[in-house]
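**Q** sharing a model that was predicted from the sequence below.
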Amino acid sequence: MRVNEVIFVWVIRVLVLPACAMEIALERDFELQGYMFEASTEQLRTPRTVRVGLIQNRIVLPTDAPVLDQITALHKRIGEMVDVAAMCGVNIVCFQEAWTMPFAFCTREKEPWTEFAESAEEGYTTRFCQELAKKYNMVVISPILEREEVHNVLWNTAVVVSNSGSVLGKTRKNHIPRVGDFNESTYYMEGNTGHKVFQTQFGKIAVNICYGRHHPLNWFMYSMNGAEIIFNPSATVGGLSEPMWSIEARNAAIANHCFTCGINRVGTEHFNNEFTSGDGKKAHQDFGYFYGSSYVAAPDGSRSPGLSRTRDGLLVTEMDLNLSRQISDKWSFKMTGRYEEYAEELTRATKQDFKPNIIKE
């Protein structure tokens, strides 16, 4: 360590998980970690404890396997991991972005990738998640490629299934990247569902899909609508976003007095046909490696260690939601926020005749 360099480390308690769960995870070749976020004991409120599970994984079959075979293989793999999550007492589980398919959107080929699109309300994957939810009394967050049947439009969507097994609702990706390989507007555009928050038996949750994590106001609006836990299911590769990954969700947890959960897939996905990117690279057949590293951050600035950069994994975290109000009472970011002033200035900034407020000599 250099002179005058100080490193601040939060001590996070390890959550002891059942030995049988650890054995099954080892047998099925995925990492299993558990951690606890505690809050101070209060006189008038009992702890509001919830267990959250984050699942990161690689695709199971090659990208040129039949579409239904790929979907079925991923259902089987994720089902096995959810079985272990249930053994660990998980109340809410979240999968990675577009979990039922390769992240093929940047190839700009329509076929066969659009065939992975499903109805958010009645699709094959949603029915699969409903069965898991009912079986385990667990809220399931399922990010998929959605086909809206009425207008035959595709969306990048997260379906929220209640622990009762009913579809509580869906939320669509608010921000679409146009960076390097990641130019996804060939398939879908910015979402139209706003900043929905879902009231579940285990707390109020929101889903900030992938690229939305780069936009502080996106996190902020979910928080303003009451989210206590904001999930960020993603698919992002090393060399592009890894330096920012460990910072963004953590900053959002601090700024918004809530818990945040970053989930990223792992592995490298190879495609038969070469494609070019927007940054001048030569034609290539993969995006590089998805670096995993899924983690949970708390409003006090603490965070869990991340899962592996290379292996499938399940991260189980137990959190006391009382911590959010305790930290809010201490720092009062929302109470001291000048939102009316921001709203007025942002409104002016969106006008064609906007002039920056710069004072010159």
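**A** Good, I have the coordinates.
**Q** C-alpha only now, for contacts and for neighbours.
**A** Will do.
**Q** what helix or strand is residue 175 on?
**A** For residue 175, there is no enclosing helix or strand under DSSP states H and E.
**Q** which residues sit in contact with it?
**A** 190, 191, 211, 212 (C-alpha atoms under 8 Å, 6 or more residues apart in numbering).
**Q** got another, please set it beside the one above:
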Amino acid sequence: MKDRINIGLIQMSCSDDVKENFEKAIYMIEEAGRSGANIVCTQELFKTRYFCQIENWDYFKLAEPVNENSDTIKTLSQLAKDLNIVIIASLFEKRAEGLYHNTVAVIDVDGNYLGKYRKMHIPDDPHFYEKFYFTEGDLGYKVFQTRYGKVGTLICWDQWFPEAARLTAMKGANIIFYPTAIGWLPEEKDQFGESQYNAWETVQRGHAVANGCYIAAVNRTGFEPSPDGNSGIEFWGQSFISDPYGQIIKKASIDKEEILLAEIDLSLIDETRITWPFFRDRRIETYQDLSKRWLED
């Protein structure tokens, strides 16, 4: 494993055509690999539009098995092997009849399928009705040893929870990847848009600082109308990579499809954790109450 590696984040818009979306993602992954990326990550549910804007049983047909024998994993495994890259891909997993997950698969440079992470925190908000589709993850917080370092994988709503980032970092993650689908509701953008985006970026940069690791958040872009005729979502793009000091190394645009490519230095993790020894000074004997839902007076 070398200290300096290149990360590629695939920020794209999606259509109703699953095949078209997949082919576009493959093309962008290939371009990232040819441009020097060592680890490439997709946005959340990159093969489809963000169908969770409504509750519709028909959308369960979009799900697929996620394992070394599934067609999508086989295709991505060959791509990883051909390009000598790590691929992190966000998929709608059909685990069994009536049991579905929002899942990330990780594939190493030799095409070896390393495993998957299932989204732990599932939102249920207007236009984000994920509890209708996804069962909460049961694999725990995951870190995968790849040729280019230890990568942690969390997904979208997970990014707001410091406990998830902490536990992933404690398992040894050098980089925490957050495949994401988040944006503005048009009726809220003027009043809340700036504060919503700033909160999203700030909390993740805080995870980087508190855990002394890199954060890579990859969001989709473009406007997706709601299938039921409601206002839809304007995804705010702006995928970014933060270093362990919380500084943004590189950020994508709001409204363009692009490959965000940036070099990171993994040796900075040890340097940061020596300077700011948060793990040394944690008072673990005082944190028992974190396992409770709330603390009463």
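**A** Received the coordinates, thanks. All values derive from a computational prediction rather than experimental measurement.
**Q** picking up where we left off before, list buried residues within the contacts of residue 175 of the first structure.
**A** 191, 211, 212 (16 or more other C-alpha atoms under 10 Å).
**Q** ok, now which ones touch the aligned partner of residue 178 of the first structure in the second structure?
**A** Counting by TM-score structural alignment, residue 178 of the first structure lines up with residue 124 in the second structure. Residues near residue 124 of the second structure by C-alpha under 8 Å, 6+ apart: 130, 131.
**Q** next, format the buried ones among the contacts of residue 175 of the first structure as TSV and append secondary structure and distance to residue 151 of the first structure.
**A** Shown next, in TSV, are these (DSSP: H, G, I helix; E, B strand; the rest coil; distance: C-alpha to C-alpha, whole Å):
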residue	secondary structure	distance to residue 151 of the first structure
191	coil	14
211	helix	25
212	helix	25
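**Q** between these, which is closest to residue 168 of the first structure?
**A** Nearest to residue 168 of the first structure among those is residue 191, at 17.9 Å by C-alpha to C-alpha.
**Q** I'd assumed residue 155 was in contact with the closest one.
**A** Yes. The pair residue 191 of the first structure and residue 155 passes the contact test of C-alpha atoms under 8 Å, sitting 7.0 Å apart.
**Q** residues that sit against both of the two, list them.
**A** In contact with both residue 191 of the first structure and residue 155: 172, 173, using C-alpha under 8 Å, 6+ apart.
**Q** all helices for the stretch 1-150 of the second structure, in order.
**A** Along the stretch 1-150 of the second structure, the segments classed as helices by DSSP state H, counting those that start in this stretch run 18-34, 71-83.
**Q** residue range for the last one in the first structure?
**A** Counting by TM-score structural alignment, helix 71-83 of the second structure falls onto residues 124-136 of the first structure.
**Q** with the longest one instead?
**A** The counterpart of helix 18-34 of the second structure in the first structure, counting by TM-score structural alignment, spans residues 71-87.
**Q** what ranges do the strands span in the stretch 1-150 of the first structure?
**A** 13-14, 31-37, 49-56, 92-94, 139-148 (DSSP state E, counting those that start in this stretch).
**Q** residue 294 of the first structure maps to what in the second structure?
**A** In the second structure, residue 294 of the first structure lands on residue 239 (TM-score structural alignment).
**Q** burial measure for its match, as a count.
**A** Residue 239 of the second structure is flanked by 27 other residues according to other C-alpha atoms under 10 Å.
**Q** next up, the contacts around it.
**A** Residue 239 of the second structure touches 9, 11, 216, 217, 218, 219, 220, 251, 252, 253, 260, counting by C-alpha under 8 Å, 6+ apart.
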